[in-house]
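> Sharing a sequence plus its predicted fold:
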Amino acid sequence: MSVERQVSGGQGGPAVRRRSRWLALMVLAGSQLLIVLDATIVNVALADISADLRFTPASLQWVITAYTLAFGGFLLLGGRLADRLGRRRVFVAGVGVFTAASLLGGFAASQGLLIAARAAQGFGAAVMAPAALSLLLVVFPAGRDRTIALGVWAGVTAGGTAIGLILGGLLTQGLSWPWVFWINVPIGLAATVPARRLLPAAPGRATARLDIAGLVTGTGGLVALVLGLVRTVDFGWDSGHTLVPLALAAVLLTAFGVLQKTRPAPLIPLRVLRNRTVLGADLVGLIFGTSIYALFYFLSLFMAGTLGYGPIRIGLAFLPLTIAIAIAARFAGVLIARTGPRPMPIAGSLLIAIGLALLIRIAPGSSYLGTVFPPLVLAGVGMGLAFVALTSASVAGVAPSDSGIAAALFNAGQQIGGTLGLAVLTAASTARAKAITGDEASSAGWAFGFGVAAAIMLVGAYLSITMVKPEHVVAGDENK
């Protein structure tokens, strides 16, 4: 049979040629690389940016916060726009905004312009992320090829973090800080130019009413929530800088919940949240975000503060995690064919919990090979096994017209979980470190953070057992 044979588009999309699907995957994976890359690549250049544009320590944090706020806050809007206007159209628009903002960021000659460019990057990422994941699930119907595609997606997601640290160091040291923004331009163009030819043009619902009140309260609530959580790191939990946005988030998100029950065309249809498997996948995704952010954050601090690693070496030290994720995700398809998909999130959550628990052993005299490498590999295998089934479960039984918002919820869960987890675990780690004197204080604090993250991951395993039951996803009837 020719490799050019037609393949069903899955979630209501048109048929896509088999060979073209893999080219489409390269386009979609490139967009995901853009999003993940910018979560870390700019961090390495912050010192040079601060010196060049004369940032104060207080204002410099907005180079990171502006991106986080816009990305986390506008995900629901991005998902609904994909459903309403068409996934491909919104995807191309999101990549275009992100690429243009990256170009602008590199040329920024003032603090305000750079922060605005970072916010625009976050908005572009929020628009393209749900559309990209939804398109991937359309292009690859349930089965072996989808498993492979999700394995690639998982590898890019994990690898982008490490690649960002390595590239950030190389570009900053070898060229100058604007290149950490300009590197996005060729990647963005490579994703945009072939998108119209390779990605299916599934129509949106342009006549559907847009829930403006839901958009305002939902987006505003998420922005306020992320802002409040980010501020806990600098101001603590009892400061007005933290409490005011958190209180505003509580009011707006409560209003959002009430509106979603009463609006004729809500931003998040209740039928999506009534799907127990979808809700379970979103909750486990939130917990994954909490634990994985903690893994990267505390290990980076340990490797820099205790092992004396620089940014490039830290990035290289995370590569075993990336490789383990890619290999495990590749073999997840074989295991799913034999056992069904349900054991994968359970086994993955437990392996991540074990990996985090093993990192409790870190101390001033610890070595990378003896203390860090084995838990990294274990956690990577767990992430690779769980990601494929969880991603499919996040849209299981969802109608094609709701796939964008379902993908947005899955992405938002990971983003909010990561921000919330970092705030809570950093506070716990700091409190533990202050209770101990001597050279072991910092390591003891990080170790405590790993222990709490491991316990949280066990909750993810429990939710995987009780809520995530994606057997029907593999059968290919997720929209029936």
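Received it, and whenever you're ready, just let me know what you need.
> From now on I want contacts and neighbour counts done on CA atoms only, so please keep to that.
OK.
> who touches residue 267 in this structure?
76, 80, 210-211, 214-215, 260 (Cα atoms under 8 Å, 6 or more residues apart in numbering).
> Save these as TSV, and put in distance to residue 361 too.
Output for the contacts of residue 267, formatted as TSV (distance: Cα to Cα, whole Å):
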residue	distance to residue 361
76	40
80	45
210	52
211	50
214	46
215	46
260	46
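> So which of those residues is surrounded by the most neighbours?
Within those, neighbour counts (other Cα atoms under 10 Å) peak at residue 80, which reaches 31 neighbours.
> host element of residue 366?
Following DSSP states H and E, there is no helix or strand that holds residue 366.
> ok so, going back, of the contacts of residue 267, which is the nearest to residue 306?
Taking Cα to Cα as the measure, residue 306 lies nearest residue 76 of those, at 39.9 Å.
> wait, the closest one sits on residue 409?
Yes - applying Cα atoms under 8 Å as the test, residue 76 and residue 409 come out as touching, 6.9 Å apart.
> on that earlier part again, kindly indicate which of the contacts of residue 267 lies nearest residue 432.
For the contacts of residue 267, the nearest to residue 432 is residue 76 (36.2 Å; Cα to Cα).
> what sits against the nearest residue to that closest one once chain neighbours are set aside?
Nearest non-adjacent residue to residue 76, counting by Cα to Cα, 6 or more residues apart in numbering: residue 408, 5.6 Å away. Residues near residue 408 by Cα under 8 Å, 6+ apart: 75-76, 78-79, 129-130.
> Now, of those residues, which are buried?
Buried members of those, scored by 16 or more other Cα atoms under 10 Å, are 75-76, 78-79, 129-130.
> And for residue 394, the neighbour number?
Residue 394 has 31 nearby residues by other Cα under 10 Å.
> count of neighbours near residue 193?
12.
> I meant residue 437, not that one.
Applying other Cα under 10 Å, we find 10 other residues in the vicinity of residue 437.
> Same check on residue 368?
Using other Cα under 10 Å, residue 368 has 12 other residues around it.
> and the gap between it and residue 383?
21 Å (Cα to Cα, to the nearest Å).
> ok, now residue 430?
Separation of residue 430 from residue 383 (Cα to Cα) stands at 27 Å.
> if you count what's nearby, which of these two comes out ahead?
Neighbour totals were compared for residue 430 and residue 383, and residue 383 leads with 31 against 17 (other Cα under 10 Å).
> name the element the more buried one belongs to?
helix 373-393.
> on contacts alone, who are the packing partners of that helix?
Helices and strands touching helix 373-393, by 3 or more Cα pairs under 8 Å, 6 or more residues apart in numbering; DSSP states H and E, are helix 144-174, helix 276-305, helix 319-339, helix 343-358.
> State whether residue 307 is indeed within a helix.
No - per DSSP: H, G, I helix; E, B strand; the rest coil, residue 307 lies outside any helix segment and is coil.
> In addition, the following structure is provided for comparison:
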Amino acid sequence: MSTSVETASGQQEQTGSSRNLMLALVVIASAQLMIVLDASIVNIALPHIQSDLGFTDANRQWVVTAYALAFGSLLLLGGRLGDLFGRRRMFFWGVVLFAVASLLGGIAPNEELLLASRGLQGAGAALASPAALALINTTFPAGKERNRAMAVYAAMSGAGAAVGLILGGVLTEIDWRWTFFVNVPIGLLVAALAPRYLVESEGRDATVDVPGAVVGTAGLFGIVYGLSHAAEQGASWGDWQTLVPLIGGIALLGLFVLVEQRAKHPLLPMRILGDRNRAVSLFAMLLVGAGMFGMFFFLGLFIQQVLGYSPVKAGLSLLPFSVGIAIGAGIASNLLSRVDPRWIAGSGGLLAAFGMWGYTHLTVDSTYVSGLLPWIVVQSIGMAFLFIPLTMTSTARISANDSGAAASALNTAQQIGGAVGVAALSTVFSSAATDKGKELMAQVMQQAQAKGLPAPHTAAEKAAAAKQFQAQYGPEIQTFASTQGFWVAAGMLLIGAIATFIFLNVKHEELATDGQEAVHVG
């Protein structure tokens, strides 16, 4: 009788523990989805935000870049704060800050306040996201349970961009401001549940690496600002506002490495990057983030401004990406117990690059079914095959004390990759659009001269001619420029795939026994 009671009690305890683990995963995954989708949710709303608040074509990218830049440049600090003061605490305050910043973005009356709110959103995400990943490492036992939790987390990271576009389309039909307001109730609910279902990590008696935080953040900002300025209409790579930030940013990142090597409690311990497999994983994730964020940025504009889709239809047109990510994540998660990560991630990189190559064939006459859908499906599965193993290998065999820093390094690679990707591909887009515009304008002028038509002289005539030219040739210019950006993005993904095949050397058995002690939620 006693044995039966004890058995029943043990089963009940195990069931309760499993239920709490599942709820903990729901809380973490919800926060990660909210954070990642906010990097893309405004892409569909960009044309409406631009016309409502008066953004120029050159400045509109900052609505996306400001978030990615703040997020990526502060992630290292956010991860270390979680290690020092408690990951659940940083997760909670990060989500709260994110919700408050979203409210400010929703009520923003001008572009200055909107960009400031995007920066605050990024800061909140920088606190919450590395804490979320580190909590998975310390909450779920190594093996099947942690692999499944990691797969869900990585799927949220991969599908979040597509979900953001879908949700952004639906909400933009109501009002673009709802793309910000929607985060408020979700964020507050996640913050309320976090203390109940997430286990707090032990804090450490150490100081924050302020010099490393300042130098690292300034270096990352300089690089992205320089690339963004080069993307502006009429800007040149030889312009001092491009060169000075770029050179200064690179120099500051070099100084950051020196500061971290000498710091007693470094923001990013160099031993994390000293592991070859982790360094390769972070490098590949950097390129994946660059390609993916750039792809969504250009596809969102192409679908609306060339295909002429409404915001809702544009968002729904990317639903297959989310479905493909979910299917690919399930397959990749199962394969990880039998296949080494390099083969999964490398194959995923090739598939993703192939899908990106497909977009380079877009024309103004392309249709969604034949011109976009097949490549969206191929790329989504490839992205899932990249995200799942790279998330695992970047945090494998890491000590509990460094798990927050490792998690923040992974997120930094993805977000800075996204910021640099949007800026760099916008530079490619801008240059290609300028060249194509000049080519078409020369053809129009030759045709006008051949027909004996007078050239416009007055300001009104020139404005009318420019408007007519844009209406007639704008979609062709945008499509051509977008395809040039897709070529570069495909190259980025291909390099990531090759690097993964050659240098990543983690055995699948190591992912199930990484030596970390899991803290069970009970």
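Arrived safely. All values reported here derive from a predicted model rather than from experimental measurement.
> TM-score for this pair?
The TM-score (TM-score structural alignment, normalised by the length of the first structure) is 0.89; 469 aligned residues with a Cα RMSD of 2.6 Å.
> tally of neighbours for residue 207 of the first structure?
Residues near residue 207 of the first structure, counting by other Cα under 10 Å: 8.
> So it: helix, strand or coil?
When classified by three-state DSSP, residue 207 of the first structure comes out as coil.
> how much space between it and residue 85 of the first structure?
Counting by Cα to Cα - residue 207 of the first structure and residue 85 of the first structure are separated by 9 Å.
> ok, residue 400 of the first structure to residue 137 of the first structure distance?
Counting by Cα to Cα - residue 400 of the first structure and residue 137 of the first structure are separated by 10 Å.
> again, but for residue 87 of the first structure
Distance of residue 87 of the first structure to residue 137 of the first structure, computed by Cα to Cα: 11 Å.
> Please compare those two by neighbour count and tell me which comes out ahead.
residue 87 (32 against 22).
> Touching, that one and residue 205? I think so.
No - contact criterion Cα under 8 Å: residue 87 of the first structure and residue 205 do not qualify, at 10.6 Å.
> since we're on the closest residue to residue 440 of the second structure other than its chain neighbours, how many residues are nearby?
Nearest residue to residue 440 of the second structure, sequence neighbours excluded (Cα to Cα, 6+ apart): residue 473, at 7.8 Å. Burial measure for residue 473 of the second structure: 15 neighbouring residues, criterion other Cα under 10 Å.
> Does residue 473 of the second structure lie in a helix or a strand, and which?
helix 459-503.
> Then residue 28 of the second structure?
With DSSP H and E as the test, residue 28 of the second structure turns up in helix 2-37.
> For that helix, which helices and strands make contact with it?
helix 111-139, helix 144-174, helix 183-197.
> ok, average deviation of the first one from the first structure?
Going back to what we said before, that points to helix 111-139 of the second structure. Compared with the first structure after fitting, helix 111-139 of the second structure has a mean deviation of 2.0 Å; criterion: mean Cα distance after the TM-score superposition for the first structure.
> go on, the last one?
In this overlay with the first structure, the average offset of helix 183-197 of the second structure from its partner residues is 1.0 Å by mean Cα distance after the TM-score superposition for the first structure.
> Quick one: the residues in the first structure that the helix or strand following that helix pairs up with.
For helix 183-197 of the second structure, the succeeding helix or strand toward the C-terminus, using DSSP H and E, is helix 210-230. Residues 212-232 of the first structure are where helix 210-230 of the second structure aligns, with TM-score structural alignment as the criterion.
> Just the buried residues of the matching stretch, please?
Those would be 213-215, 217-232, for stretch 212-232 of the first structure by 16+ other Cα under 10 Å.
> is it fair to say residue 410 of the first structure lies in a strand?
No - the assignment for residue 410 of the first structure, made by three-state DSSP, is helix rather than a strand.
> Please give me every residue in contact with the closest residue to residue 207 of the second structure other than its chain neighbours.
Closest residue in space to residue 207 of the second structure, ignoring its immediate chain neighbours: residue 265 at 6.7 Å, by Cα to Cα, 6+ apart. The contact partners of residue 265 of the second structure, taken as Cα under 8 Å, 6+ apart, are 206-209.
> follow-up on the earlier one: by how much does the match of helix 210-230 of the second structure deviate from the second structure on average?
Following superposition, stretch 212-232 of the first structure is found to deviate from the second structure by 2.0 Å on average (mean Cα distance after the TM-score superposition for the first structure).
> how far does that stretch sit from the chain's center?
Stretch 212-232 of the first structure has its C-alpha centroid displaced from the chain centroid by 17 Å (Cα atoms, centre = their mean, to the nearest Å).
> before we move on, what about stretch 419-426 of the first structure?
15 Å.
> Quick check: residue 279 of the second structure touching residue 273?
Yes - if you go by Cα under 8 Å, residue 279 of the second structure and residue 273 touch, sitting 5.3 Å apart.
> Same drill for the two, tell me which one is more crowded.
When residue 279 of the second structure and residue 273 are compared for neighbours, residue 279 comes out ahead with 19 against 16, by other Cα under 10 Å.
> how near is the more buried one to residue 463 of the second structure?
From residue 279 of the second structure across to residue 463 of the second structure, the span is 53 Å (Cα to Cα).
> Contacts only, for residue 313 of the first structure.
Here residue 313 of the first structure is in contact with residue 166 (Cα under 8 Å, 6+ apart).
> The second structure: which residue goes with that one?
With TM-score structural alignment as the criterion, residue 313 of the first structure matches residue 313.
> Contacts for stretch 273-282 of the second structure next, please.
By Cα under 8 Å, 6+ apart, stretch 273-282 of the second structure touches 272, 390-391, 393-395, 409-410, 413, 499-500, 503-506.
> Drop anything exposed from those residues.
Looks like the contacts of stretch 273-282 of the second structure have 272, 390-391, 393-395, 409-410, 413, 499-500, 504-506 buried, using 16+ other Cα under 10 Å.
> Can you give me the distance of residue 211 of the second structure to residue 364 of the second structure?
Distance from residue 211 of the second structure to residue 364 of the second structure, by Cα to Cα: 51 Å.
> cool, and residue 499 of the second structure?
Taken as Cα to Cα, the span from residue 499 of the second structure to residue 364 of the second structure is 35 Å.
> do the same with residue 177 of the second structure
For residue 177 of the second structure relative to residue 364 of the second structure (Cα to Cα), the value is 30 Å.
> next one: residue 381 of the second structure
Applying Cα to Cα to residue 381 of the second structure and residue 364 of the second structure gives a distance of 26 Å.
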